[in-house]
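Participant: Output the structure for:
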Amino acid sequence: MKFKLFILFFTFSVIKILATGQEPDRIIINNKEYKLLNNPLEKYFTDHPEHHPIYGSKNTIKKEGKEETIFIGSTSNHRGYIATFKIENNLLSLVDIKIQNPTSDEYEYISVFKKTFGDRKIVLNYTGILIIPIGKMLEAANFGYASLYDKYHLITIQNDNIIKEKELDKDGFMDFKVRQFMDFKKTEEYKTEVKNYYEGWNTSKEWDLSRKNTRGMSKKEIAQLKKKYELPPNEDYIYNYLFVVLNPDFVITNY
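Facilitator: Alright, predicted model coming up:
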């Protein structure tokens, strides 16, 4: 229990000083639309990068007679798109995808589903656990999808087919998240994330302590920087940091 409480404390301490909350995808269940705290299309776009509505080959506009690639994104939507999914007949499907209107100064999203996929039937081949908040928000967190709700609907999907679903309260959900992340820690993907974290830390250290960056700093400021990078982060810190920033939905954990 102390371990879970530590993670909760760490989570809501870190998320208040980190990056911006993310615009979620959507999911329609029984004709009602909900926020979806997963991004099932990310794996699809990894396998089919040419279909990505932001970075794919079809993402061009005519400008002064020339075709230019559109790069649209914001701190509140790193993906650059909002996808809408639907659960029908125990099957997960994609029904729409929107991006910010590149020809408008207004903050508006337009559908590019037809332009991106045409008339093809999209097979997502998604396997993972969907997380859908269905209750009241208890604590807002301006980072990723880390806000806390009092009730969740979890749906386990295997190759786009529902194999299990259940509603959990806040305590049940946090218990699930901790156990799922402990399962994630046993995977090669976790080892890769830890390696990437250390590489990023070393890159930041090299730049922050470089002569180019410290030029103009006082001796006191440079000393503070050196102290900051005196020791690399320990394993517990990295574990809890990754718990906050990652959503290993592909790890199928019982709930």
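
Participant: going forward, measure contacts between C-alpha atoms and count neighbours the same way
Facilitator: Fine.

Participant: Break down the chain into its strands, ranges please.
Facilitator: Counting by DSSP state E, the chain has strands at residues 25-29, 32-36, 60-63, 66-69, 81-88, 91-100, 109-111, 128-133, 137-139, 148-149, 151-158, 161-169.

Participant: so which of those strands gets nearest Tyr44?
Facilitator: Taking C-alpha to C-alpha, strand 91-100 is the member of the strands of the chain nearest to Tyr44, at 11.1 Å.

Participant: So which elements touch the closest one?
Facilitator: Counting contacts by 3 or more C-alpha pairs under 8 Å, 6 or more residues apart in numbering; DSSP states H and E, strand 91-100 is packed against strand 81-88, strand 109-111, helix 113-117, strand 161-169.

Participant: could you redo the last one with a cut-off of 7 Å?
Facilitator: Here strand 91-100 touches strand 81-88, strand 109-111, strand 161-169, going by 3 or more C-alpha pairs under 7 Å, 6 or more residues apart in numbering; DSSP states H and E.

Participant: run this one through as well so I can compare:
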Amino acid sequence: MKLKIVILLFTFSLIKIFATGQEPDKIIINNKEYDLMNNPLEGYLEKHPDDHPVYGSQLTEFHQYKNGERMLSFSSSNDREYIATFKIENNILSLIDIKIQDLNSDSEDYISVFQKLFGNRKIVLNYSGILVIPTGKLIKAASFGYSSLHEQYKLMTIDNDTVVREKDLDKDEFIKFKFRQFAQYKKTEEYKTGLKKYREEWEYRKKSELSKENTKGMSKKEITALKKEYDQPPTEDDINGYFFATGNPDFVIVDY
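Facilitator: Predicted structure coming up:
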């Protein structure tokens, strides 16, 4: 119970702090498009880096950026630097479009590069996980990660691109699912690795923030306040709250 309270308080405090929302991927079900609180293309791109629309080798317009001739400048509202659109048809998950920001547009418009990337190739995602699809009214907006809260959700369990289960949940059922999934996530190697990485990054930030170079020109009062921020390392409950609020361990299959 203590962990649940810590996580919930941490989640809603982050909602007030973070200002940059992330553009979600999309999914089409029965000819209706929804936002998708997962990124099923990420696993595919890890195994096929050449197919990445920005950092892969397929799109020639990015060669000048890779050679250092020009600097890439993408919106902070999309860390993935693309928006993928998926479709469920005949119980099969497939990728039907991928968009990136138009390099020639000042208004951050997105353009499709699916045909340029893949042509007539059939893309097999080999995705397995639980898709989270908000279908109801937005209750609590969050400008980061996957922590917005809606009245209704559709969950779909996918096994190698095939839908094996789906169910509609209300917000209370969804929150219970999230806690069950997170409890199982904590038993994985991915969680242990993430915990270690978070602590290492915190130590690095502490060293960098408190360095002579960074504090040069600060008043004694400002330096004291900064040191106070790094007085104690984050507890495991603190880190769990962050992981719960910002992560989405869709690969952890649990009942719902």
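
Participant: TM-score for this pair?
Facilitator: After superposition, the two chains reach a TM-score (TM-score structural alignment, normalised by the length of structure 1) of 0.94; 252 aligned residues with a C-alpha RMSD of 1.6 Å.

Participant: out of the helices and strands packed on strand 91-100 of structure 1, deepest packed?
Facilitator: strand 81-88 (a mean of 20; mean count of other C-alpha atoms under 10 Å).

Participant: Residues contacting that one, please?
Facilitator: Applying C-alpha atoms under 7 Å, 6 or more residues apart in numbering, the contact partners of strand 81-88 of structure 1 are 24-29, 92-99.

Participant: So which of the strands of structure 1 is nearest Phe6 of structure 1?
Facilitator: Set against Phe6 of structure 1 and scored by C-alpha to C-alpha, these come closest in strand 148-149, at 15.7 Å.

Participant: Relative to structure 2, what is the average displacement of the closest one?
Facilitator: When structure 2 is overlaid, strand 148-149 of structure 1 sits 0.3 Å from its aligned residues on average, using mean C-alpha distance after the TM-score superposition for structure 1.

Participant: That strand packs against which elements?
Facilitator: The contact analysis (3+ C-alpha pairs under 7 Å, 6+ apart) places strand 148-149 of structure 1 against strand 137-139.

Participant: how close does the strand it packs on sit to structure 2?
Facilitator: Relative to structure 2, strand 137-139 of structure 1 is 0.6 Å off (mean C-alpha distance after the TM-score superposition for structure 1).

Participant: Against which helices or strands is that strand packed?
Facilitator: Counting contacts by 3+ C-alpha pairs under 7 Å, 6+ apart, strand 137-139 of structure 1 is packed against strand 148-149.

Participant: ok, back up a step: ok, which of the helices and strands packed on strand 91-100 of structure 1 comes nearest Thr253 of structure 1?
Facilitator: In terms of C-alpha to C-alpha, the element of those nearest to Thr253 of structure 1 is strand 161-169, at 11.3 Å.

Participant: Could you name the helices and strands sitting against that closest one?
Facilitator: Checking 3+ C-alpha pairs under 7 Å, 6+ apart, strand 161-169 of structure 1 ends up next to strand 91-100, strand 151-158.

Participant: gap between the last one and the chain center?
Facilitator: Meaning strand 151-158 of structure 1. 17 Å (C-alpha atoms, centre = their mean, to the nearest Å).

Participant: And for stretch 81-90 of structure 2?
Facilitator: With C-alpha atoms, centre = their mean as the basis, stretch 81-90 of structure 2 stands 15 Å off its chain's centre.
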